[in-house]
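Mind looking at a prediction? Sequence and model below.
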Amino acid sequence: MFDRVLGIPAHPLYIHAAVVLVPLLVLVAVLYAIWPASRRHIRWPLVAFALAAPGAVFFAKESGETFSGNRSFQSAELKAAIAQHEDYANMLTLFVVVLAVVALVMAFMLPVTAGARARIKAPAPAHWLLSVVAVVLAALSAYYVYRTGDSGAHMVWSGF
């Protein structure tokens, strides 16, 4: 499952889902955190992206680990580049999973309209803290999805 899809290496296929879903999760989480008027419209997309993005990152990471075992990637220089790419992917996985958990809590703790009651009861300072944490995690996730993709693209386009 992580090695090949229809005879093609799986990693180049799976990364596209992560490259699309992580920025969408970042965008929707930040909007939900800082723009209360948007909440009633984007609550369910936030939940969907919070569930899908970590899965996409997991598939991309696991297929990348399988892909890196290829006999063609055994030079010391390439192994160092792959190790750096894996380090970025590990950080991305961590931040995306934590962002997804925070996004799910946020979806049910922050009220969708001014008069609505949230399903998770919490004092107002907890709402602000959760919003700040979500924005910070979104920024870190965006940074690491960029760094991971950029390091992988440099390996591909440098003619590894």
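Here it is on my side, so go on.

all contacts plus neighbour counts: C-alpha atoms, from now on.
OK.

Determine the three-state secondary structure at residue 69.
Recorded secondary structure, residue 69: coil (DSSP: H, G, I helix; E, B strand; the rest coil).

Neighbours of it, how many?
As a burial measure, residue 69 scores 11 neighbours (other C-alpha atoms under 10 Å).

Can you identify each of the strands in the chain by residue range?
4-5, 8-9 (DSSP state E).

Give me the residues contacting the last one.
By C-alpha atoms under 8 Å, 6 or more residues apart in numbering, the surrounding residues in contact with strand 8-9 are 3, 67.

Which stretches in the chain count as helices?
In the chain, the helices defined using DSSP state H lie at 10-34, 39-67, 76-109, 124-157.

take a look at this one as well, against the first:
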Amino acid sequence: MFREVNGLPLHVLVIHAVVVLVPLLALLSVAYGVLPRWRSRLDWAVAGLAVVTPIATFVAKESGEAFEEAQRQRGLGGEFLRKIEEHSEYGDTLFWFTIGLAVAALLLLLVTSGLTRVRSLPRWLAQVLTAVVVVLAVFALVYVFLAGDSGAEVVWGGTL
């Protein structure tokens, strides 16, 4: 299921979505948290990204594992597999940071939405969630860079 689309490895196609969506989720979630005036303009974008980005990251992770297995079946090994495993570890970590960022962003949206049931929550909760979003956004940006850079090194660094 996660192997190919029209003869092209799915991983090669979907990573481009991840490279765009993860930074967008990170930056817009942080902007939503630290710029209250922009919240009404960013809320739907943050909500949509918080749903779509983890899905894209999951598909990238699973398609990467299928691509790795296909390379193993072709008999590639040694340095290539070591670099692929490093890349895979970055991708796995990125997936979990993306899930955390998405959940924190959705909770921040809920807490700051102005619903009457939510108004009874302490004011500091939005500030704490904003801090959590900022920290997770930084980690997500770092790991999207590490995963992308290590993947590019495998492809363009003469290993493949």
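Looks like it arrived, so ask away. These numbers were taken from a predicted model, which means no experiment stands behind them.

related to what we said a few turns ago, including mean neighbour count and distance to residue 118 of the first structure, could the helices of the first structure go into CSV?
Conversion of the helices of the first structure to CSV gives the following (neighbours: other C-alpha atoms under 10 Å; distance: least, C-alpha to C-alpha, whole Å):
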stretch, mean neighbour count, distance to residue 118 of the first structure
helix 10-34, 21, 14
helix 39-67, 20, 12
helix 76-109, 19, 5
helix 124-157, 17, 11
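
So for residue 2 of the first structure, which of these sits nearest?
Nearest to residue 2 of the first structure among the helices of the first structure is helix 39-67; the distance by C-alpha to C-alpha comes to 4.3 Å.

distance of the aligned residue in the second structure for residue 18 of the first structure from residue 38 of the second structure?
Applying TM-score structural alignment, one finds that residue 18 of the first structure aligns to residue 18 in the second structure. Note on residue 18 of the second structure: its distance to residue 38 of the second structure, by C-alpha to C-alpha, to the nearest Å, is 25 Å.

what does residue 79 of the second structure give?
Taking C-alpha to C-alpha, one finds residue 79 of the second structure at 48 Å from residue 38 of the second structure.

Residue 140 of the second structure now?
For residue 140 of the second structure relative to residue 38 of the second structure (C-alpha to C-alpha), the value is 22 Å.

Residue 48 of the second structure now?
16 Å.

now swap in residue 24 of the second structure and tell me
For residue 24 of the second structure, the distance to residue 38 of the second structure (C-alpha to C-alpha) stands at 15 Å.
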